[in-house]
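Visitor: just coords:
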């Protein structure tokens, strides 16, 4: 059933005249008459009786009117659910405990009036496809990975350089160091079972290994962060890398240490991706918030892969 035809029926019923309904709808009186005639043919009943004073609802018209009003209310709710600015801003943060999730929590605290849907997509190809289809509005990723340039309709800006820290158990040789240089890590086994080949973080760690001669092992099944922390705590020969803003909690008895890495400090480059034609007003608010939150960053003494998107103003 055509919504404009139903809307015309309600307008005539409320106005009591075809001419006044036409003026309200900004169409001709002839167009109103044609719409009502089409609706009557569709329903197989007369909806109005024409009188010298206008149009009066028939018994069938009176029966149909409350349902017509409900149809219009349902149509408005359906449109509002996807109307730009009325639906939640949908953002992919990759995982719940990593830095992008913290950035979005900060955004929510600063703008509690903006509705958010937080998504967690695994790989960059899935995230880019979701942005292009309109399934999500933005995603946090490391770009652009070697050999995988972003499509022309996807914009990006680097919003956070997150320092890596060394995580060790209490028996590790570096456990009580206040900081360690990258050179001091050469020869130590760094275990990272969550590094999946083909992902942007795998490309990052591949370049880190090639640049500094480190030993990063991704062997064994990935049982999640709890199992990783248990193993690091119990195995003096193993350490792992962790982002400085990664939020993990472990038992006090584990005695784990988070140690800054220096000379240079490897930083993971988080970028925000979005579709260039996305008109959602909250997206502009998010970009402005991230620009203010990460202003004044100093790249001196840090390392990122050569393929990482250069830092520029988020606007």
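Guide: Sure thing, it's come through. A quick note: this is a predicted structure, and the numbers were derived from the prediction, not measured. Numbering: from 1, shown residues only.
Visitor: When you work out contacts or count neighbours from here on, use the C-alpha atoms and nothing else.
Guide: OK.
Visitor: can you give me the helices in the stretch 101-250 of the chain?
Guide: 124-133, 200-212, 225-234 (DSSP state H, counting those that start in this stretch).
Visitor: Just put these in TSV and tack on mean neighbour count and distance to residue 192.
Guide: As requested, these are exported to TSV (neighbours: other C-alpha atoms under 10 Å; distance: least, C-alpha to C-alpha, whole Å):
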stretch	mean neighbour count	distance to residue 192
helix 124-133	18	20
helix 200-212	16	10
helix 225-234	17	8
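Visitor: Quick one, which of those helices gets closest to residue 9.
Guide: Ranking the helices of the stretch 101-250 of the chain by proximity to residue 9 (C-alpha to C-alpha) places helix 124-133 first, at 36.2 Å.
Visitor: The closest one: how far from the chain's middle?
Guide: 10 Å (C-alpha atoms, centre = their mean, to the nearest Å).
Visitor: quick one: contacts of that helix?
Guide: 92, 121, 136-139, 141, 153-154, 199-200, 274-275 (C-alpha atoms under 8 Å, 6 or more residues apart in numbering).
Visitor: circling back to that earlier point, wait, which of the helices of the stretch 101-250 of the chain is closest to residue 72?
Guide: Nearest of those (C-alpha to C-alpha): helix 124-133, 28.0 Å.
Visitor: Just want the angle from that closest one to helix 200-212.
Guide: Counting by axes from the mean of the first three to the mean of the last three C-alpha atoms, to 10 degrees, helix 124-133 lies at 130 degrees to helix 200-212.
Visitor: What is the neighbour count of residue 50?
Guide: When counting by other C-alpha atoms under 10 Å, one arrives at 14 neighbours for residue 50.
Visitor: Quick test: name the residue nearest the centre of the chain.
Guide: The chain has residue 91 as the residue nearest its centroid, 1.2 Å off, counting by C-alpha atoms, centre = their mean.
Visitor: The closest residue to residue 234 other than its chain neighbours and residue 254, how far apart?
Guide: Distances taken as C-alpha to C-alpha, 6 or more residues apart in numbering place residue 169 nearest to residue 234, at 6.6 Å, with adjacent residues excluded. Remark: distance between residue 169 and residue 254 (C-alpha to C-alpha, to the nearest Å) = 7 Å.
Visitor: any common contacting residues for the two?
Guide: 233, 234.
Visitor: So between those two, which is more surrounded?
Guide: Each of residue 169 and residue 254 has its neighbours counted (other C-alpha under 10 Å); residue 169 has more, 26 against 16.
Visitor: ok, the more buried one touching residue 258?
Guide: No. Using C-alpha atoms under 8 Å, residue 169 is not in contact with residue 258, being 9.2 Å away.
Visitor: okay, pairing it with this:
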């Protein structure tokens, strides 16, 4: 069956907006023309993709199944047109791990890479960015990669960053110049989100025997620091190079024996030829050599 990509695009935009008016504006066509395109696609497929009722627009079960491959079809069509026209577009890079400020690492490296133009986006977490990569909606991901990684993706480690403990100035260990991770066992690990989405914090707690854990919403670094400052019994973790906001009553203390390392990686589709991340990987490896970003000693460091 041959699909009309104009009809597929009409469906995808409507499915994303769940509103015919907004989708029609996005396509610069009338709502009537939009409805005709979707109706023609449904007739071609022999299945209703959208329910149009008093409660608004909703995807049918068939529509939910069709949405992801429809996005892939559009991405492939756009790439085919760009290849014929020899169009050069910016690399689309989605980052995650926002509390740990991935742009601290990505932005200066990208700025030094000659001729590399990036279009930046913000993903919710690794599964979210991985799905966007597989759908062809973005080219590269940047953040912490951990298993299980979906089939069809590959990654490259580009930075290992020491992690500090962040505690209240009233914490019993706040005056220490450095801490061993095991000293935090009797404190409460506070996490900005559920641990099943925060792989590094979960592995740290399990490995070093931190059994008391509390979670709250990720409302940014200022809220994070304020929450830590207000509770002398809790702690959390931040990369050592991540500057704390100007919040009184919070301390960052280096961790030693071992030093926990937070891993940053580039992630992309393994089917690409050449790999879209190639120039960015090269720029990262150059910076890693200058700044010793990939040094690791198992006698001194802990890398989950």
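Guide: Done, it's in. This structure is a prediction, so every number in the text was calculated from the model and none was measured.
Visitor: Mean distance of the host helix or strand of the residue nearest to the centre of structure 1 to its aligned residues in structure 2, please.
Guide: Secondary-structure assignment from DSSP states H and E places residue 91 of structure 1 in strand 89-92. Superposed on structure 2, strand 89-92 of structure 1 shows a mean distance of 0.9 Å to its aligned residues (mean C-alpha distance after the TM-score superposition for structure 1).
Visitor: So which bit of structure 2 is that strand matched to?
Guide: Aligned by TM-score structural alignment, strand 89-92 of structure 1 falls on residues 91-94 of structure 2.
Visitor: which residues sit against the matching stretch?
Guide: Under C-alpha under 8 Å, 6+ apart, the answer for stretch 91-94 of structure 2 is 116-123, 129, 138-142, 276.
Visitor: Mind doing that once more with 10 Å?
Guide: Residues from elsewhere that reach stretch 91-94 of structure 2 (C-alpha atoms under 10 Å, 6 or more residues apart in numbering): 106, 116-126, 128-130, 132-133, 137-143, 266-268, 276-277, 280.
Visitor: Which positions in the helix ranked longest in structure 1 come out as buried?
Guide: Scanning structure 1 for the helix with the most residues, using DSSP state H, yields helix 59-82. Applying a neighbour-count criterion of 16 or more other C-alpha atoms under 10 Å, one finds 61, 64, 65, 68, 71, 72 buried in helix 59-82 of structure 1.
Visitor: same check, this time on stretch 177-193 of structure 2
Guide: 178, 179, 181, 182, 184, 187, 188, 189, 190, 191, 192.
Visitor: residues contacting the third one?
Guide: What it means is residue 181 of structure 2. Counting by C-alpha under 10 Å, 6+ apart, the residues that residue 181 of structure 2 touches are 164-165, 204-205, 207-210, 254-260.
Visitor: got it, and the last one?
Guide: Listed by C-alpha under 10 Å, 6+ apart, the contact partners of residue 192 of structure 2 are 99, 198, 201, 214-221, 223-224, 227, 236.
Visitor: Just the closest of these to residue 64 of structure 2, please.
Guide: The closest of these to residue 64 of structure 2 turns out to be residue 198 (C-alpha to C-alpha; 27.7 Å).
Visitor: In contact with the residue nearest to the closest one when sequence neighbours are not counted, which residues?
Guide: Nearest residue to residue 198 of structure 2, sequence neighbours excluded (C-alpha to C-alpha, 6+ apart): residue 191, at 8.0 Å. By C-alpha under 10 Å, 6+ apart, the contact list for residue 191 of structure 2 reads 198, 201-202, 213-218, 224, 234-237.
Visitor: So which residues of the stretch 1-150 of structure 1 form strands?
Guide: Using DSSP state E, counting those that start in this stretch, the strands of the stretch 1-150 of structure 1 run over residues 48-51, 54-57, 89-92, 116-119, 138-141.
Visitor: Could you check how far the third one is from the centre of its chain?
Guide: The gap between where strand 89-92 of structure 1 is centred and where its chain is centred comes out at 3 Å by C-alpha atoms, centre = their mean.
Visitor: Now list the buried members of the contacts of residue 191 of structure 2.
Guide: Among the contacts of residue 191 of structure 2, those buried by neighbour count (16+ other C-alpha under 10 Å) are 198, 201, 202, 213, 224, 234, 235, 236, 237.
Visitor: Make a markdown table out of these and add distance to residue 43 of structure 2.
Guide: Below are these laid out as a markdown table (distance: C-alpha to C-alpha, whole Å):
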| residue | distance to residue 43 of structure 2 |
| --- | --- |
| 198 | 44 |
| 201 | 50 |
| 202 | 49 |
| 213 | 53 |
| 224 | 52 |
| 234 | 59 |
| 235 | 58 |
| 236 | 55 |
| 237 | 54 |
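Visitor: Map residue 250 of structure 1 onto structure 2.
Guide: Residue 250 of structure 1 maps onto residue 246 in structure 2, by TM-score structural alignment.
Visitor: for structure 2, what's the longest strand?
Guide: The strand that spans the most residues within structure 2, counting by DSSP state E, is strand 153-168.
Visitor: How far off centre is it?
Guide: Counting by C-alpha atoms, centre = their mean, strand 153-168 of structure 2 comes out at 14 Å from the chain centroid.
Visitor: One more: stretch 67-80 of structure 1?
Guide: For stretch 67-80 of structure 1, the distance to the chain centre is 29 Å (C-alpha atoms, centre = their mean).
Visitor: Next: stretch 290-301 of structure 2.
Guide: Here stretch 290-301 of structure 2 is found 24 Å from its chain centre; the criterion is C-alpha atoms, centre = their mean.
Visitor: same thing with stretch 199-209 of structure 2?
Guide: Distance, centroid of stretch 199-209 of structure 2 to centroid of chain: 20 Å (C-alpha atoms, centre = their mean).
Visitor: And for stretch 271-284 of structure 1?
Guide: 10 Å.
Visitor: Quick one: end-to-end length of that stretch, please.
Guide: Taking C-alpha to C-alpha, the first and last residues of stretch 271-284 of structure 1 lie 15 Å apart.
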